[in-house]
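Chemist: got a predicted model here, sequence first, then my questions.
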Amino acid sequence: MKVLVAMSGGVDSSVAAGLLVEQGHEVVGATLKLWGGIADSGCCSVGDVDDARRVAQILRIDHHVFNYSEEFERHVVGPFVQGHASGQSPNPCIECNRHIKFDLLFERARRLGFDFVATGHHARVLTRDAETCLVRGVDTQKDQSYVLGYLTSDELSMLLLPIGEMNKSAVRAHAERLGLRTWDKPDSQDVCFIESTKGREVFLRQRIELTPAKLVDRSSGEVIGSTAAAELMTVGQRRGVLPDRDGAKRYVARVDLAAHTVEVGRLADVLISRIDLDPTSLTSARGTLVDGVRYFAQWSSHGRVQPVTLHLSTRCHVVLDTPARPVAPGQTLVLYRYDEPTIVEGAAIVTLA
């Protein structure tokens, strides 16, 4: 088979390419140039491109760099900035996967005559009941099925995830055996287009006017403090929020940019039992999301799953079995099959209640 491997310069995609070469496939590596600005983290730096190129040389495969920086600005960076400007907290990694890696890259792979596209994500593509399904990776600590939750069955049928059956230590060990320079390279942790030394505030302040706001206790109405940038306050967070007088932790419950107000409260005061979803963003991997059916839901990359009931006939939302901390609008909620909670069923974007 002819396989195009998306090589980020990290150990996971390096081993994905190596495994496919060992299996005898015709493999070509491709690194995506996504960010035209300064980057010192993630998969957008010059060093990452160089690492991918050198791995390809060791594996004796062709390597190309595809420039999608304009598309990345349009589909990922722009919505990230505008989302914050409207009080939302979008996930740029998911948007990159949706619009760049599994849209533009797939389109180019088809045009160039490739049979499959492969990535180094910790997830699996399996066939269940004659249907192609996205399934959690074997390494539950590194599972990345959440960030792939929007993939359709057509996209999954063209996708190979070679390291999905491996844990991270096995991936690194295999890279070392192959003599790949990325075998001990640290995992990327940050948003790739934001310099880790400067952070989100500096990035956003260069692009939008940030909003000063009062921090208001939800139960008492008391103003307990202030913030210079309400756009940096994420619903559900407690970092940077003053505790109550008795030391109880407070959490962000709501960000109202128009009113220059951030509502906060004790955990008991901010818990939610319903999450509203944007129906236009709802995607089903197998076209089988059903009104009134129970699923497991996950709404952060490494968050716990929660049992929920999906409602489609009235305003699209899920009802949680157990109340949870509030979820930031703009985040993605991924649904997993209730009777087999490793299988992804669909995804949607969280909206304001």
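Modeler: Sure thing, it's come through.

Chemist: okay, CA-based contacts and neighbour counts for the rest of this
Modeler: OK.

Chemist: what helix or strand does Val319 sit in?
Modeler: Secondary-structure assignment from DSSP states H and E places Val319 in strand 317-324.

Chemist: strands of the stretch 101-250 of the chain, residue ranges please.
Modeler: Counting by DSSP state E, counting those that start in this stretch, residue ranges of the strands within the stretch 101-250 of the chain are 116-118, 123-128, 131-136, 159-160, 213-217, 223-227, 250-256.

Chemist: the structure to be compared is supplied as follows:
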Amino acid sequence: MSDTPLTDRIAAELDLGVPKGARVVVAMSGGVDSSVTAALVHRAGYDAVGITLQLYDHGAAIQKKGACCAGQDIHDARRVSEALGIPHYVLDYEDRFGEQVMEEFADTYLAGATPIPCVRCNERVKFKDLLETARDLGAFAMATGHYIRRTDDEDGLALRRAADAGKDQSYFLFSTTKEQLGFLRFPLGDLPKSVTRELATELGLVVADKPDSQDICFVPEGKYASVVERLRPGASRPGEIVHIDGTVLGRHMGVIHYTVGQRRGLDIGGLAEPIYVVRLDADKAQVIVGPKTALDVAGVTLDEVNWLGDDSAADIPVRVKVRSTRPPEPATVRIEGRRATVTFDEPQEGVAPGQACVFYAVDETDDRVLGGGWIRQTVRVPLAEVS
């Protein structure tokens, strides 16, 4: 067994594709993943510079636990940087984060869709504004603590799923462009999370035992509706809970309190079978409900499509994820510019507008991420076909 510390062994093999000694900006959220990333980049012989973003209300941030980019997290990132002996800067991105992420989050919920603000943050803030700042600082690359892999070989740049399938974050990074991929690096993509924790402990980092963030950073305890109401006071209106057969079953206090696929919290009794939220009609302030079979979807239409594959001229067999926690399922995609139509081989359940549909290579042994898009409409399976 080697006497060389594990950190040094992994760092010795870390090749970021830029000259040793070159400046590499590390996006540091204050968590264990980005802290270990900074340590590896530094130990590997690069000029590591840590940057942390202040993204939302300073007062609320200090009180918020279990989320990235909060007050305590900024303090932790600073302490880690000091321990590593690397420069650390905090940039106030609160205004642009509010405009480009939080405002859309509220409007999407009010429109009856289910947003994913973490994707928008990566797309519009971290991989756009922060990346540009890294270039301005003379960096040759920007490293993050995401669990995803980037390869650059004879076939060109490719985005690939993480080696640790349980931590893979490709669903949240589908909008990463090839241009951005040329500048980004993901040192943890080949590591299991258990090894990342081991490295943090070996290095004596103050964040070694820090829990992973679970919530959306600006949504305390997962209470989405309260955030929407704060951002859009009075915008949500009560309405009817309507069965797909047209029967009015009850009242609700606003569509922002519901998501597609939801079963609990409907407060409707006396029915012969369980019912689920099938869709939300924000214009009519209606929550439409029905049996589980009514959740089946045959396909989706997408916009803001980012395609990382080689050919998008015809129907392309792929595998797709319509939820971050689901495995990829076979489908066919037809791309037309920034729009696409996806047809599932088998109906998918509980697909919601506002979510992402992410494309993967059709071969299960091929871990390439081929891009994705935002779900704007669903194509439902006629009930007669699934009853």
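Modeler: Received, thanks. None of the values given here were measured: they were computed from a predicted structure.

Chemist: quick check: TM-score for this pair?
Modeler: TM-score for the superposed chains, counting by TM-score structural alignment, normalised by the length of the first structure: 0.93, backed by 349 aligned residues with a Cα RMSD of 2.0 Å.

Chemist: just after the strand holding Val319 of the first structure, pick out the following helix or strand.
Modeler: strand 332-337.

Chemist: counterpart of that following strand in the second structure, which residues?
Modeler: Counterpart in the second structure of strand 332-337 of the first structure, with TM-score structural alignment as the criterion, is residues 356-361.

Chemist: over to stretch 163-181 of the first structure?
Modeler: On the basis of TM-score structural alignment, stretch 163-181 of the first structure is assigned to residues 188-206 in the second structure.

Chemist: regarding the matching stretch, how distant is the last residue from the first?
Modeler: 19 Å (Cα to Cα, to the nearest Å).

Chemist: do stretch 278-286 of the second structure as well
Modeler: 11 Å.

Chemist: ok, now stretch 33-53 of the second structure?
Modeler: One end of stretch 33-53 of the second structure sits 16 Å from the other (Cα to Cα).

Chemist: which residues in the first structure does that stretch align to?
Modeler: Mapped onto the first structure using TM-score structural alignment, stretch 33-53 of the second structure covers residues 12-32.

Chemist: cool, stretch 110-126 of the second structure as well?
Modeler: Against the first structure, stretch 110-126 of the second structure falls on residues 85-101 (TM-score structural alignment).

Chemist: list the contacts of the matching stretch.
Modeler: 68, 71-72, 75-77, 79-80, 83-84, 103, 147-148, 150-151, 191, 208, 210, 230-231, 234, 255-257, 328-332 (Cα atoms under 8 Å, 6 or more residues apart in numbering).

Chemist: 7 Å instead, please
Modeler: Stretch 85-101 of the first structure has contacts (Cα atoms under 7 Å, 6 or more residues apart in numbering) with 75-76, 80, 83, 147-148, 150, 231, 234, 255, 257, 328-331.

Chemist: quick check: the gap between Ile51 of the second structure and Leu188 of the second structure.
Modeler: Counting by Cα to Cα, the gap from Ile51 of the second structure to Leu188 of the second structure is 18 Å.

Chemist: which one of those two has more residues nearby?
Modeler: More neighbours surround Leu188 than the other of Ile51 of the second structure and Leu188, with 26 against 23 (other Cα atoms under 10 Å).

Chemist: show me the contacts for the residue most central in space within the second structure.
Modeler: Centroid-nearest residue in the second structure: Phe172, 2.7 Å away (criterion: Cα atoms, centre = their mean). Residues near Phe172 of the second structure by Cα under 7 Å, 6+ apart: Cys118, Val119.

Chemist: residue in the first structure matching it?
Modeler: Pairing criterion TM-score structural alignment: the partner of Phe172 of the second structure within the first structure is identified as Val147.

Chemist: and if you look at Tyr224 of the second structure?
Modeler: Per TM-score structural alignment, Tyr224 of the second structure is aligned with Arg200.

Chemist: excluding chain neighbours, what is closest to its match?
Modeler: Leaving aside its sequence neighbours, Arg200 of the first structure sits nearest to Ile194 (Cα to Cα, 6 or more residues apart in numbering; 6.5 Å).

Chemist: and if you look at Ala139 of the second structure?
Modeler: Using Cα to Cα, 6+ apart, the nearest residue to Ala139 of the second structure is Arg23, at 4.7 Å.

Chemist: what does the one you found align to in the first structure?
Modeler: Per TM-score structural alignment, Arg23 of the second structure is aligned with Lys2.

Chemist: now Gly250 of the second structure
Modeler: Alignment note: Gly250 of the second structure maps to Gly225 in the first structure; criterion TM-score structural alignment.

Chemist: tell me where the stretch 151-300 of the first structure has helices.
Modeler: With DSSP state H, counting those that start in this stretch as the criterion, the stretch 151-300 of the first structure has helices at 153-156, 168-177, 199-205, 267-270.

Chemist: okay, the last one sits on what stretch of the second structure?
Modeler: If I follow you right, that is helix 267-270 of the first structure. Aligned by TM-score structural alignment, helix 267-270 of the first structure falls on residues 292-295 of the second structure.

Chemist: what's the matching stretch in contact with?
Modeler: Contacts with stretch 292-295 of the second structure, where a contact means Cα under 7 Å, 6+ apart, come from Gly261, Ile275, Tyr276, Val278, Glu349, Gly350, Leu383, Val386, Ser387.

Chemist: ok, back up a step: can you tell me the number of residues neighbouring the residue nearest to Ala139 of the second structure?
Modeler: Arg23 of the second structure has 23 nearby residues by other Cα under 10 Å.

Chemist: who touches it in this structure?
Modeler: Taking Cα under 7 Å, 6+ apart, one finds Tyr46, Asp47, Ala48, Gly138, Ala139, Phe140 in contact with Arg23 of the second structure.

Chemist: and the gap between the match of Arg23 of the second structure and Gly265 of the first structure?
Modeler: Here the distance between Lys2 of the first structure and Gly265 of the first structure works out to 55 Å (Cα to Cα).

Chemist: next one: Asn91 of the first structure
Modeler: Distance from Asn91 of the first structure to Gly265 of the first structure, by Cα to Cα: 25 Å.
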